[in-house]
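> model this:
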Amino acid sequence: MLTDWGFPDFDDHEGVHLFTDRDSGLSAVIAIHSTKLGPAAGGVRFWNYADSKAAITDALRLSRGMSYKNAMAGLPMGGGKGVVLAPRQGAAITPAQLEAFGRAVESLGGRYVTAEDVGMSENSMKIVATQTRHVSGLPVAAGSAGGDPGPVTAMGVYLGVKAAAKRGLGADSMRGVRVSIQGVGSVGGGLARLLAKDGAVLTLADIHGEHAKALAAEIGAAVVPTEEILGLETDIVSPNALGAILTEASIAALRCKVVAGGANNQLATRADGHRLHGRGILYAPDYVINAGGIINVGLEYLGLGDRAEVMARVDKIPERLIEVWDESDRTGDPESEVADRIAQRLIGRG
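Coordinates of the predicted model:
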């Protein structure tokens, strides 16, 4: 008898693996959603979760998103994700825990390929790589594919935001376009710098308030508290922090025409995609617009191209968004549903 195992986000995942290592204190989850197109690729994040169930849920959602993201990006890779449970907010992962996580990855025999995500870095991956070869996002020579995926993700999101501004606002230039950016880490911060050069009017928010203030001073942006950013009157809301921030309540409070950002799993539930669509707000599905990073580390792992090939593929992100928006217009279905439908067909689940 089939069961969802008590997790609503379980989606016929091929495997959900729980790991502990007493010596290092590692507690980790690796979820493999699909290997239909190739090894399940997706980064690992280090985060303080409310409980183990929240960590498993995040891994389930993120791994499914990676299946869709890799398929939509045209990569011969499936979808997986790792999460390492931090004992408290602000804790740093230890070298011993990274080594233990590397051994966990190795135990899966190449079915899962990891890379850096929230709370991880290139140096983290160097330590993981001492225990497994199934890792990407490692330091590389200039001009090569790979390395820190953050800046490449930011570039893809930037191209997608410009495409969304043209589609949703009729804007041929970002000059004067108001963009509210939630989260200014590697991706959100990179996006903000690119948009500032184009003359966009930016408002920033981040849980690390001093970081947001420093960036705002650098690029001439405004700063608001995190609890205010989604409700500002603006043209574009760009979520670039953690997921599940587009809820029934937050969508009702939006005062924008476009939502386009790099955060994974922005919609808290499937119904929230319908809510956005019902309000006439153009949505850029997250796993389409934020594919730059996985294109970068995926090509690195597969050995399929250099940095020029990475950027050529990233340049196609607006084309994929337009494909989704066009079908949404034809069918009347929400952009989120259209993107899921296309991705599901690609991985043989449509």
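> can we go C-alpha only for contacts and neighbour counts from here?
OK.
> Other residues contacting stretch 224-238?
Defining contact as CA atoms under 8 Å, 6 or more residues apart in numbering, one finds that stretch 224-238 is touched by 165, 169, 177-182, 203-207, 209, 250, 253-262.
> where's residue 141, which helix or strand?
Using DSSP states H and E, residue 141 maps to neither a helix nor a strand.
> Could you measure from it over to residue 308?
As judged by CA to CA, to the nearest Å, residue 141 and residue 308 stand 13 Å apart.
> What of residue 49?
From residue 49 across to residue 308, the span is 38 Å (CA to CA).
> quick one, which of those two is more surrounded?
Comparing residue 49 with residue 308 by neighbour count (other CA atoms under 10 Å), the higher total belongs to residue 49, at 18 against 12.
> tell me the secondary structure for that one?
Look at residue 49: counting by DSSP: H, G, I helix; E, B strand; the rest coil, its state is coil.
> and this one, so I can compare the two:
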Amino acid sequence: MWKQSYEQLIFLQDSSVGLKAIIAIHSTKLGPALGGCRMRQYGSDEEAIDDALRLAKGMTYKSAMSGIPYGGGKAVILSHPGQGPREALFQALGRQLQKMQGGYITGMDLGTSVTDMDWIRLQTPYVTDTSGSLGAVNDLTATMTAYGVFLGILTALKRVFGSGSAERRTVAVQGLGKVGYQLCRYLYYAGAKLIVADVDPVRVQKVVSEFGAIPKHPDAIMSEPCDVLSPCALGGILNDRSISGLHCRIVAGAANNQLTESRHGALLHDRGILYAPDYVINSGGIIVTAAELNGGDAATAQQNVEKISGTLTDVFQTADARGLPTADAADLMAEGLLGI
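So this is what the prediction gives:
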């Protein structure tokens, strides 16, 4: 099925360093494919392939909705026992990117770091988020991703409650990595009450200490009563079971591919829960990357991130006009921009 809608699916294996990786290119219609490189342990090769494919497609739609001249791709490195040193893994990936001659440009993602990107840079220029780059300085990529999600939350609050203020609103944040932490910081200073969860207790304690957040077990936060549920960890967390247990008015978070299946957007809609489509509001990182690639600065990147609020408003208005769930309205708009 992927051959019908994806341009490339590359399986990369280098037994000399223990590398197993997948590169998925969804579309280069609007420009070279952009998308981070993530590294994690998967339950199977099939799970890794599905993750790469879904993430690459999301990056295509994200670029289109952000108005940047790039397509969508993704690389995933399968973490497994016995693999070689990280430097060897990422240099091997860099050699593959060099063969692609700019058709795919990668950067940081879940489980990867600036150091990893520096190792890729030893083999190819087709990488961002390296030491000293715009995205890496002061964690600008994570900060602007969080800022865009924060603006999306305010826009959704205005839609549901008539006021775009987070003051005294309860926001449950699932996942406290770099983006989740920065989102909590924005929300705290905006006066929100925070409920948080993460599999790492150190991250939880940091947010509790700094922002007065209320900690919850990771298994419990999805059903926690709140105004806004903000998924900021892995995708695929909105499904038949989890949606039936939600006690929120809004879902707006940084995680990619939050809907397990496209029909779950309609299920949220039917329950009266406003969904801020993930690739619309979590596009701050790719906006920073585009600015970096085109010689822009942090101020330019932030100005472009601030356009997310208007784009999300357009999605809400399109959903109303067409009688669609917001997830379907966003897809319709993105596909119109892509001419598909």
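> so how far is residue 100 of structure 2 from the residue nearest the centre of structure 2?
The residue lying closest to the centre of structure 2 (CA atoms, centre = their mean) is residue 256, at 4.0 Å. With distances defined as CA to CA, the gap from residue 256 of structure 2 to residue 100 of structure 2 amounts to 25 Å.
> What is the distance between the helix or strand containing residue 179 of structure 2 and the centre of its chain?
Residue 179 of structure 2 is part of helix 178-189 when elements are defined by DSSP H and E. The chain centre lies 15 Å from the centre of helix 178-189 of structure 2; the measure is CA atoms, centre = their mean, to the nearest Å.
> re the thing from before, enumerate every residue touching the residue nearest to the centre of structure 2.
By CA under 8 Å, 6+ apart, the residues touching residue 256 of structure 2 are 55, 58, 234-235, 278-279, 282.
> So which of the contacts of stretch 224-238 of structure 1 are in helices?
Among the contacts of stretch 224-238 of structure 1, the residues falling in helices (DSSP state H) are 165, 169, 209, 250, 253.
> what does the last one align to in structure 2?
If you follow residue 253 of structure 1 across to structure 2 using TM-score structural alignment, you land on residue 245.
> Kindly report the same for the second one.
The equivalent of residue 169 of structure 1 in structure 2 is residue 161 (alignment by TM-score structural alignment).
> That match: neighbour count?
The tally of other residues near residue 161 of structure 2 (other CA under 10 Å) stands at 11.
> Which positions in structure 1 sit opposite stretch 270-277 of structure 2 in the alignment?
So in structure 1, the equivalent range for stretch 270-277 of structure 2 is 278-285, judged by TM-score structural alignment.
> sorry, back to before: measure the match of residue 169 of structure 1 to residue 184 of structure 2 for me?
Residue 161 of structure 2 sits 21 Å away from residue 184 of structure 2, going by CA to CA.
> Also residue 69 of structure 2?
Noted for residue 69 of structure 2: a distance of 31 Å to residue 184 of structure 2, by CA to CA.
> Run the chain-centre distance for stretch 45-62 of structure 2.
Stretch 45-62 of structure 2 has its average C-alpha position 11 Å from the chain's average C-alpha position, going by CA atoms, centre = their mean.
> And it against structure 1, how far off on average?
Plainly put, stretch 45-62 of structure 2 ends up 0.3 Å away from its match in structure 1 on average once the two are laid over each other (mean CA distance after the TM-score superposition for structure 1).
> got the contact list for that stretch?
2, 22-27, 33-35, 42, 70-76, 78, 256-257, 279-280, 283, 331, 334-335.
> Residue 140 of structure 1 -> structure 2?
By TM-score structural alignment, residue 140 of structure 1 lines up with residue 132.
> same deal with residue 232 of structure 1?
Counting by TM-score structural alignment, which is the criterion used here, residue 232 of structure 1 corresponds to residue 224 in structure 2.
> ok, how many other residues are close to that match?
Under the criterion other CA under 10 Å, the count of neighbours that residue 224 of structure 2 has is 18.
> quick revisit: quick one: end-to-end distance for the match of stretch 270-277 of structure 2.
The stretch stretch 278-285 of structure 1 measures 16 Å between its terminal residues, going by CA to CA.
> Cool, thanks, talk later.
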